[in-house]
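[1] model the following, please.
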Amino acid sequence: MEIILYGGSFDPIHIGHAFVANEVFQQFKPDKFIFIPAGQSPHKNTKPNVSDEHRLHMIQQTIDYLQFGEIDTFEIEQAGKSYTYHTVLYLKKKYKNCKLKILIGYDQYEVIDKWYNLEAITSLASFIVVNRSRDELTLREPFIPFTLPRMDVSATDIRMRIHNGQSVKCLLLADVEQYIREEHLYEEKKSD
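    Below you'll find the predicted structure:
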């Protein structure tokens, strides 16, 4: 069984996330494509801006739109920081003998040497690296380059635009934008 793991804060999940997920899914055709929202990123000092419940709802709306994928809440159910190493062990135990690929952007690849227990992770899984901020990728083994047309969309920018009352049209899926508006998410520094 081939599994692609797509982790992140997804705060909020946006059109860039959906585009990457769709292109990678269509290219690799995994048996499972799993979105795993982070609880507390080890590389960030702050927790997500909205509740896990809101993030899960927006991810599910995106999955419904894409017509593939599932959510695993392993990381948000853990206390403390979310380490990919623990997630990989969990998935390898849950799906015996699976071939696991971890989908990351080039920004994460640039700091990959800071990841907890990287050597163990690379012995259990491979990485698909998307050219988030670059036009071309030259990577070392066992990292698989995946080049897409650049789409510079940022969750930080989206949160700031909503907070400032600016438009986010074309940056979010329509259902996700509607949900954010109905729930008044990101209108203040911290929302439920």
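[2] from now on I want contacts and neighbour counts done on CA atoms only, so please keep to that.
    Will do.
[3] what segments of this protein are helices?
    Using DSSP state H, the helices assigned to the chain run over residues 15-28, 52-66, 74-77, 84-94, 106-109, 118-124, 155-163, 174-183.
[4] who touches the second one?
    Same thing as helix 52-66. Contacts with helix 52-66, where a contact means CA atoms under 8 Å, 6 or more residues apart in numbering, come from 10-13, 18, 22, 35, 37, 39, 69-71, 76, 173, 175-176, 179, 192.
[5] show the buried residues in these.
    Neighbour-count burial within the contacts of helix 52-66 applies to 10-13, 18, 22, 35, 37, 39, 69, 71, 76, 173, 176; the criterion is 16 or more other CA atoms under 10 Å.
[6] quick one more, to check against the first:
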Amino acid sequence: MRIGLFGGTFDPPHVGHLMIAQIASEAAQLDRVDFIPAAMPPHKLFQVMTDASVRLEMVRLAVTDFADFDVNPLECERPGPSYTVDTVRAYRERYPQDELFLLLGEDMYNDFAQWKDAALIAKEVTLIVAPRPEQSMQDMKRESPKHISNVKVIHLEMPALDLSSSWLRKRLVAGLRVDPLLPREVAKWIAKTGVYNS
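    Coordinates of the predicted model:
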């Protein structure tokens, strides 16, 4: 089986996340994509985030209509910082014969060499990289994580999405509409619960 691992804060999950997962699934012929909300992303330890259980519920709602998308709560259930290497190890232990793919944005890809145990991650997974708005495909393909050998990478051929969860949160807090940019069930749930009301 070919499994895509899509980690992130998903605060909130938006249509861009679903688009990246769908295009990655097609490009790498994945059997499924697991969305893995991070409880405590190491690069955001001092940022205020919506509670992990709330983000987990929103991701579950976001993927409801996609048969080949799933949600794995392991990072929300694990104490301490949500290191990708720990998640990859857990998947490798559970799926010793399967091919693992790690979905990430081009900004995270550029910092990949600084991740905890990046070489171990690179040994176990193929990276699937989504472009960022200000970078061309040619620039993206020229860059690779420095000081890590044998990194396997698939660069997605797709429009760069200029859509961020932090921008959506600001609009939600201000009471502005964002529902066209959110999965339908997520938009309904946010409106019902008022989770982003200031």
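[7] mind telling me the TM-score for this superposition?
    Comparison of the two superposed chains (TM-score structural alignment, normalised by the length of structure 1) gives a TM-score of 0.91, and 188 aligned residues with a CA RMSD of 1.5 Å.
[8] re the thing from before, Thr138 of structure 1: which of the buried ones among the contacts of helix 52-66 of structure 1 is nearest?
    Asn22 (22.6 Å; CA to CA).
[9] how about Arg171 of structure 2, what's its match in structure 1?
    Taking TM-score structural alignment, Arg171 of structure 2 has Arg161 as its aligned residue in structure 1.
[10] grab the nearest non-local neighbour of His163 of structure 1.
    Excluding the flanking residues, the one nearest His163 of structure 1 by CA to CA, 6 or more residues apart in numbering is Glu187, at 4.3 Å.
[11] quick check: the one you found touching Gln166?
    No - Glu187 of structure 1 lies out of contact with Gln166 (CA atoms under 8 Å); the separation is 10.7 Å.
[12] who's more crowded, these two?
    For Glu187 of structure 1 and Gln166, the more surrounded residue by other CA atoms under 10 Å is Glu187, and the numbers stand at 17 against 11.
[13] which position in structure 2 aligns with the more buried one?
    For Glu187 of structure 1, the residue aligned by TM-score structural alignment is Asn197.
[14] distance check, Ile76 of structure 1 against Met151 of structure 1.
    Noted for Ile76 of structure 1: a distance of 28 Å to Met151 of structure 1, by CA to CA, to the nearest Å.
[15] equivalent analysis for Asp175 of structure 1, please.
    As for Asp175 of structure 1, its distance to Met151 of structure 1 is 20 Å (criterion: CA to CA).
[16] ok so, going back, with distance to Arg132 of structure 1 as extra columns, can I get the helices of structure 1 in JSON lines?
    Formatted as JSON lines, the entries for the helices of structure 1 read as follows, by distance: least, CA to CA, whole Å:
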{"stretch": "helix 15-28", "distance to Arg132 of structure 1": "9"}
{"stretch": "helix 52-66", "distance to Arg132 of structure 1": "20"}
{"stretch": "helix 74-77", "distance to Arg132 of structure 1": "23"}
{"stretch": "helix 84-94", "distance to Arg132 of structure 1": "20"}
{"stretch": "helix 106-109", "distance to Arg132 of structure 1": "5"}
{"stretch": "helix 118-124", "distance to Arg132 of structure 1": "21"}
{"stretch": "helix 155-163", "distance to Arg132 of structure 1": "13"}
{"stretch": "helix 174-183", "distance to Arg132 of structure 1": "22"}
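[17] looking at those, which is nearest to Leu139 of structure 1?
    helix 106-109 (8.9 Å).
[18] superposed on structure 2, what's the mean shift for that closest one?
    On superposition with structure 2, the average gap between helix 106-109 of structure 1 and its aligned counterparts reaches 0.5 Å (mean CA distance after the TM-score superposition for structure 1).
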